[in-house]
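Novice: just to be clear, the model below is a prediction. Sequence and coordinates:
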Amino acid sequence: MDLHQLQAFDQIVLYSSFSKAARKLGVSQPTISLRIRALEQEVGGALFQRNGRHLSLTELGQSFLPYTQTALRAMTTGIDVARRTHEGERGQLRIATLPSLAAGFFATALARFYHDHPHIDVAIHTGHTQEICEMLYEHYVHLGFVVGPFFHPELSPLLSLKEPLILVTYPEHPLAQAEHITLAEIVSQGQPFFLIDWNVEVKRWQSHLLSAAPSSTIEVPPQTAYDLLMSGQGVALLTRAMVEQEVKTGRLVELHAQQIPQFHRESLLMHYTTVSSLPTAVKVWLRFFREEARHYCLDSR
């Protein structure tokens, strides 16, 4: 049993004629007759009966017809989905990301992607680097963002991001009005100064500051530091992308301290090395993300 046989059966029922069905399908009448005989052998009996010039379905044909139509609809839908998937209009997009990267330009890229491709199934998962690596190993996601630098023989980077880290606080903080701020003042007057484990370099710098000028500190994840700042507490080193809109609108204030190094948070977009080709939907999303990332990142390749 094949698709051509089912199409022949369906068209003969529609037109009540072998010859009209043959013309519709672009084949000869002997060809369509051969297809029906082969199909009848498969189902075990005659599908049509003639009463003079009138053609009608047998009981077997009547029972088989709904399943034929269901199969043809499924095949048509499947072909359409396959075509749309190939063209990037349908498919799946599964990405794992760091919680602190799930907002900002990541969210903007995702919103643009969904607006243009609403029929693609999207799933975004968050986790730490080790959890994201496991999702990649198990092929649970197509792509995953991890903290850089990162090296693994089975994972390869598609994109390297370096986001500037800036010192920010809320507008009513005493340091927000000061023109010249020292690092010692930030630590001693942070009320509190939030410690965030961005990378080894930042962690070493923070440890050095605290050893020189002990102060009230709280070690928190980036999102927690952001929420506390927005509620009117403390000073934190956050990525510019996380707070850019808040700084522009005055809900947060960037502090310009003397002698502060230029820190960055490095992230790598990884995929499983053995995957020869990414799905079309993933490639389309990657194009949107590259466009958004260029506005915020020093290094996107």
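Specialist: Thanks, I have it. The structure displayed is predicted, hence computed values, not measured ones.

Novice: when you work out contacts or count neighbours from here on, use the C-alpha atoms and nothing else.
Specialist: Fine.

Novice: I'd say S33 and S19 touch.
Specialist: No - judged on C-alpha atoms under 8 Å, S33 makes no contact with S19 at a distance of 9.4 Å.

Novice: need the next SSE after the longest helix anywhere in the chain, C-terminal direction.
Specialist: Using DSSP state H, we find that the single longest helix of the chain is helix 59-86. Per DSSP states H and E, helix 59-86 leads on to strand 91-97 as the next helix or strand towards the C-terminus.

Novice: okay, now the one to match up with it:
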Amino acid sequence: MLDSRHIRTFHEVVSSGSFTAAARALGYTQPAVTQQIRALEREAGVPLFTRDGRRMKLTEAGQTLARHAEVILGNLGAAAQQLQALARLRAGRVRVCAFPSANATLIPEAMARLIAEHPDVRVELQEAEPPESVNRLLAGECDIALSFSYPGIRTELPPDVVEVPLMEDLLTVLLPVGHPLARRHAVRLAELAQARWVAGCPRCRANFLHICADQGFEPDIVFTTDDNLALQSLVAAGVGLAVAPSLVLSFLCHRKVTGRALEPHVRRQVSAFVLRGHLPLPATAVVLAELQRAGASRVGC
């Protein structure tokens, strides 16, 4: 069995390039680093370093361990974070990480009811676009991650992660007020094949390119931004049209921009993600329940 402390020291030696530099980075003496490496070699049953003049070189076994060391240490770090998260959840403290439009809509509605009905539960809010929000969940940096996905564009998740659907969010095309098509209730995407476009976050851009390809054209994307207000201002200024979720328009709508449903209809799935082992904990359960209620109240947006 390899000692994780010895692996950490070995990784620092490899990363820093010498026993001396590793000792300085770890706050050890050089003999202490040497002793730990020798102990690791005894555990492994093979030498990990060989001397080449004044330099120490990795043996073949050392190179193999070096490839695994960062992953091992990363997994240990994630495990420690998840154990700490479990302790916080048992104490009624929940860290929620969500994308901006969910933070501006679903979260306030859910948190207002949570405060009224479960005042002992405390929520810490983070913000990140997917897939970063789910990556934080896997790393133990948050307890519930809100994310969205588009039809045909799904990310495989580890079996210990559970998806809790919250709502379906209809996509709209953003037009400047006064645009000839703004008088319609819905607009066919194929009619806009010759338009200039402003695109949003990477996941939204990927979906936009996908649905345009389905309609037989490649969009002329002249500007990209993750900022919803900037995106709408660019549409208002005539830089290009844009596609945005209804959830965004429910809290942010430029006075010189109007949204119309796309035909064919496209919806993104908004979900919460949580580790399976955390589902039964009361704090997790009540926050998820309030997020589901908030999502249900917006179905059909």
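Specialist: Noted; the coordinates are in hand. Remember, it's a predicted structure, so these values are computed and weren't measured experimentally.

Novice: pull out the buried positions in the longest helix of structure 1.
Specialist: Buried positions in helix 59-86 of structure 1, judged by neighbour count with 16 or more other C-alpha atoms under 10 Å: G61, L65, T68, L72, R84, T85.

Novice: hang on, the second one packs against D10?
Specialist: To tie it back to what came earlier, the one meant is L65 of structure 1. Yes - L65 of structure 1 is in contact with D10 according to C-alpha under 8 Å; the separation is 7.5 Å.

Novice: residues in contact with G91 of structure 1?
Specialist: By C-alpha atoms under 8 Å, 6 or more residues apart in numbering, G91 of structure 1 lies in contact with R84, T85, H119, I120, D121, P279, T280, A281.

Novice: mark which of these are part of helices, please.
Specialist: Among the contacts of G91 of structure 1, the members falling in helices (DSSP H) are R84, T85, T280, A281.

Novice: out of those, which is nearest to E201 of structure 1?
Specialist: A281 (36.3 Å; C-alpha to C-alpha).

Novice: can you count the residues close to the closest one?
Specialist: Number of residues near A281 of structure 1 (other C-alpha atoms under 10 Å) recorded here: 24.

Novice: got it, and R154 of structure 2?
Specialist: R154 of structure 2 - counted by other C-alpha under 10 Å - has 9 other residues nearby.

Novice: same check on N228 of structure 2?
Specialist: 19.

Novice: before we move on, what about T129 of structure 1?
Specialist: 18.

Novice: got it, and A294 of structure 2?
Specialist: Taking other C-alpha under 10 Å as the criterion, the count of residues near A294 of structure 2 is 21.

Novice: the longest helix of structure 1 vs strand 91-97, what angle?
Specialist: Interaxial angle, helix 59-86 of structure 1 versus strand 91-97 (axes from the mean of the first three to the mean of the last three C-alpha atoms, to 10 degrees): 50 degrees.

Novice: which helices and strands does helix 59-86 of structure 1 pack with?
Specialist: Contacts defined by 3 or more C-alpha pairs under 8 Å, 6 or more residues apart in numbering; DSSP states H and E place helix 59-86 of structure 1 against helix 3-15, helix 280-293.

Novice: if we use 10 Å, what do you get?
Specialist: Packing partners of helix 59-86 of structure 1 (3 or more C-alpha pairs under 10 Å, 6 or more residues apart in numbering; DSSP states H and E): helix 3-15, helix 29-43, strand 48-51, strand 54-57, strand 91-97, helix 280-293.

Novice: how about the following helix or strand past the first one, aligned to which bit of structure 2?
Specialist: It stands for helix 3-15 of structure 1. As assigned by DSSP H and E, the chain's next helix or strand after helix 3-15 of structure 1 is helix 18-25. Per TM-score structural alignment, helix 18-25 of structure 1 has no counterpart in structure 2.

Novice: quick one: distance of helix 18-25 of structure 1 to the chain centre.
Specialist: Relative to its chain's centre, helix 18-25 of structure 1 lies at 46 Å (C-alpha atoms, centre = their mean, to the nearest Å).

Novice: now do the contacts for F288 of structure 1.
Specialist: F106, T108, A109, L110, A111, R112, F113 (C-alpha atoms under 10 Å, 6 or more residues apart in numbering).

Novice: mind doing that once more with 8 Å?
Specialist: With contact taken as C-alpha under 8 Å, 6+ apart, F288 of structure 1 is in contact with A109, L110, R112, F113.

Novice: skipping its backbone neighbours, what lies nearest the third one in space?
Specialist: Once flanking residues are discounted, R112 of structure 1 sits nearest to F288: 7.3 Å by C-alpha to C-alpha, 6 or more residues apart in numbering.

Novice: corresponding residue for the one you found in structure 2?
Specialist: For F288 of structure 1, the residue aligned by TM-score structural alignment is E290.

Novice: hang on, the earlier thing: which of the helices and strands packed on helix 59-86 of structure 1 sits closest to L159 of structure 1?
Specialist: helix 280-293 (8.4 Å).

Novice: sec struct for R268 of structure 2, please.
Specialist: On the three-state scheme (DSSP: H, G, I helix; E, B strand; the rest coil), R268 of structure 2 is labelled strand.

Novice: what's the counterpart of it in structure 1?
Specialist: By TM-score structural alignment, R268 of structure 2 lines up with R265.

Novice: got a list of what the residue nearest to that match when sequence neighbours are not counted touches?
Specialist: When the adjacent residues along the chain are set aside, R265 of structure 1 lies closest to E163, with 5.2 Å between them (C-alpha to C-alpha, 6+ apart). Residues near E163 of structure 1 by C-alpha under 8 Å, 6+ apart: T239, R240, A241, H264, R265, E266, Y296, C297, L298.

Novice: again, only this time at 7 Å
Specialist: For E163 of structure 1, the contacting residues are T239, R240, H264, R265, E266, Y296, C297, L298, by C-alpha atoms under 7 Å, 6 or more residues apart in numbering.

Novice: tell me which element it falls in.
Specialist: strand 155-169.

Novice: for V187 of structure 1, see how far away the residue nearest to R265 of structure 1 is.
Specialist: Plainly put, E163 of structure 1 is 23 Å away from V187 of structure 1 if you go by C-alpha to C-alpha, to the nearest Å.

Novice: next: L57 of structure 1.
Specialist: 87 Å.

Novice: the two - which one has more neighbours?
Specialist: For L57 of structure 1 versus V187, neighbours defined as other C-alpha under 10 Å are more numerous around V187 (24 against 18).
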